[in-house]
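>>> After the sequence you'll find the predicted model.
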Amino acid sequence: MTPILQAEGLSRYFGAVHAAEDITITVQPGEVVGLLGPNGAGKTTILRMIAGILAPDTGRVLIDGIDMAAEPLAAKEKIGFHSGDTQLYQRLNAREALEYFGRLYGVEESQLQKRIDALIAQLEMESFAERPCGTLSSGQKQRANIARAFLHEPDLLILDEPTNALDVVSGQFIVEAIRREKADGRAVLFSTHIMGEAEYLCDRIALLHKGRLVDQGTLGDLLERSGCANLTDAFLKTIGVRRTGEAA
């Protein structure tokens, strides 16, 4: 099976800082791959390079075989990108914002309202779909932004910490929405620093530390190689950090 995403040897430097170095990741259709690492590990830089927002200093990105550098528009048509920095138009209500982006994405008018209605139902947005985006809570804005990324049914979803700073209820809506997209055959690459989220969602997990990919594989692979019983301990051992009180 041909991967939807092939990212090969990606590096990005900001002066003397190596934000990401020699990153290689693939994602297959119907697969969820998580980038797991602490703040500053390089997760956002990697996702922005893959999404075509930030040009890598080395390496290449192929989206369903399309070279991002050579054919950026064709490659980006296959991507749904979500970042916490993404803003919706404050004066539009959530439904109007989705209508705007749906037309921008080229969703056929005959299908647009059906798709919006389905996402509003799936993400339980009925109570705020007609409210201006500027009045929404952070969790409501996050759900509306996730709906925007999912709207055109892209082959690859790239989600940068989609549940960051959300309450348990809002976070769970988004987690289950990701699982539905996976069940529909979409490839998902998302970043997180939440261990339980990675364990629950991911088919494979890539561990990042200081801009480098230090290990990747299934949860079982990571636990076996580290000799640990849980992902937190496996991650800490892999990056060389001991738990408090652990013998040297």
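The structure has been received and is ready for your questions.
>>> contacts, neighbours, all on C-alpha from now
Fine.
>>> in what helix or strand does Asp22 lie?
Here Asp22 sits within strand 17-27, counting by DSSP states H and E.
>>> so after the one helix or strand Val169 maps to, what's the next helix or strand?
Val169 is part of helix 168-183 when elements are defined by DSSP H and E. Using DSSP H and E, the helix or strand that follows helix 168-183 towards the C-terminus is strand 187-192.
>>> which strands and helices sit next to that next one?
If you count contacts as 3 or more C-alpha pairs under 8 Å, 6 or more residues apart in numbering; DSSP states H and E, strand 187-192 packs onto strand 17-27, strand 32-36, strand 156-160.
>>> what is the orientation angle of that strand with helix 168-183?
Orientation of strand 187-192 against helix 168-183 (axes from the mean of the first three to the mean of the last three C-alpha atoms, to 10 degrees) gives an angle of 150 degrees.
>>> also this one, for the comparison:
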Amino acid sequence: MPTATPFVETLPSIIPYCGAPPVPDGFWSAWNGDPVLLSVFALAAVGYAALAKRHGAAMERHQPWCFAAGWLVLFAAFVSPLCNLTSALFSARVVQHLLTIQVAAPLLVLSWPIGAVRWPNWARTLASPLAVPEIAWGLFGLFLWVWHLPGPYMAALRFDAVLWGMHASLLVGAVAAWRTVLAPDGPAMRGRGLLSAFGTSVHLAILAALLIFAPQPLFVYHLDTTAPWGLSALADQQLGGLIMGVVGAAVYVAVNLYALARWLMVPERQRT
């Protein structure tokens, strides 16, 4: 990972999408009231309710609950004060990312009624490469690394469009990747998906180690934002690496064990 560039500008002049870096006093009142984002959440809920009403007979009982849980997790990640905390702490950004890619994304995959919705031919053709586990997990892994490099990370703080490109690519990439183990195109694909997911967990651990053992802070924006929270920028970065490496790994193990259990329930003759 590249080393941090010298601190040569007044970085607090950057006001990220989630607001100015907060301090502990009054933090819990810092909810994100962006009307566009709230409208997206409302439309998603209404759209899924309409889908469930139309295809209820094809849906399993757990699927609406999975959607509701995934919706709430994303709401917590982007509307609750956690969003504002990401402006102050890199470790909070890591938590936001993990909630998105390792909790909400699998829940959204489990919530979707496979086969109930017919996509246009062009959409199926466009998405077909993502049904290949190695491609889906490889692309997702690329997104993970890119958005935790200093340059792209700083660009996401500066520009709202880049920020939402980051969140969208991570969420869509995670949904495509988890689909290969939780709802694959045939049982044989599930085994390949599990192996690909294991590979991603390995290089996620490498990324976490680089964050933990870097000799200096890599994200210069946080040099002036972490002190009110009792952390240096380097300690905050190390905390983010620990969360990524320990909590992130635990979630990978849990979801993959769940997917493996589902796979083993399939008759052996159908696994190949």
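Happy to help now that I have it. Here the structure is a predicted model, which means the values were calculated and not measured.
>>> TM-score for this pair?
After superposition, the two chains reach a TM-score (TM-score structural alignment, normalised by the length of structure 1) of 0.30; 117 aligned residues with a C-alpha RMSD of 5.8 Å.
>>> how about the helices and strands packed on strand 187-192 of structure 1, which one is nearest Gly196 of structure 1?
Proximity to Gly196 of structure 1 (C-alpha to C-alpha) singles out strand 32-36 among those, at 10.8 Å.
>>> Could you check the angle that closest one makes with strand 156-160?
Going by the same axes, to 10 degrees, strand 32-36 of structure 1 makes 20 degrees with strand 156-160.
>>> Phe101 of structure 1 contacts Arg148, doesn't it?
Yes: between Phe101 of structure 1 and Arg148 there is a contact under C-alpha atoms under 8 Å: 6.8 Å.
>>> who has more neighbours, those two?
Taking neighbours as other C-alpha atoms under 10 Å, Phe101 of structure 1 and Arg148 compare with Arg148 leading, 26 against 16.
>>> mind listing what the more buried one touches?
Shown in contact with Arg148 of structure 1 (C-alpha atoms under 8 Å, 6 or more residues apart in numbering): Leu98, Phe101, Gly102.
>>> who touches the second one in this structure?
Under the criterion of C-alpha under 8 Å, 6+ apart, the neighbours of Phe101 of structure 1 are Arg148.
>>> same check, this time on Ala254 of structure 2
If a contact means C-alpha under 8 Å, 6+ apart, then Ala254 of structure 2 has no contacts.
>>> Now do Leu219 of structure 1 against Glu109 of structure 1, distance only.
Relative to Glu109 of structure 1, Leu219 of structure 1 is positioned 42 Å away (C-alpha to C-alpha, to the nearest Å).
>>> of these two, who's got more company?
Leu219 (19 against 11).
>>> Verify the stated contact: that one with Arg204.
Yes: in this structure, Leu219 of structure 1 is within contact of Arg204 by C-alpha under 8 Å, at 6.7 Å.
>>> What are the buried residues along the helix or strand where Ala261 of structure 2 lies?
Per DSSP H and E, Ala261 of structure 2 falls inside helix 248-264. If you call a residue buried by 16 or more other C-alpha atoms under 10 Å, then helix 248-264 of structure 2 has these buried ones: Gly248, Ala249, Tyr252, Val255, Asn256, Ala259, Leu260, Trp263.
>>> List the residues that contact the fifth one.
For Asn256 of structure 2, the contacting residues are Val181, Leu194, Ala197, taking C-alpha under 8 Å, 6+ apart as the criterion.
>>> Give me the angle between the helix or strand where the last one lies and helix 248-264.
Going back to what we said before, that points to Ala197 of structure 2. Element membership of Ala197 of structure 2, judged by DSSP H and E, is helix 187-213. Orientation check (the same axes, to 10 degrees): helix 187-213 of structure 2 against helix 248-264 gives 170 degrees.
>>> following helix 187-213 of structure 2, which helix or strand shows up next?
Proceeding N to C from helix 187-213 of structure 2, the next assigned helix or strand is helix 233-242, under DSSP H and E.
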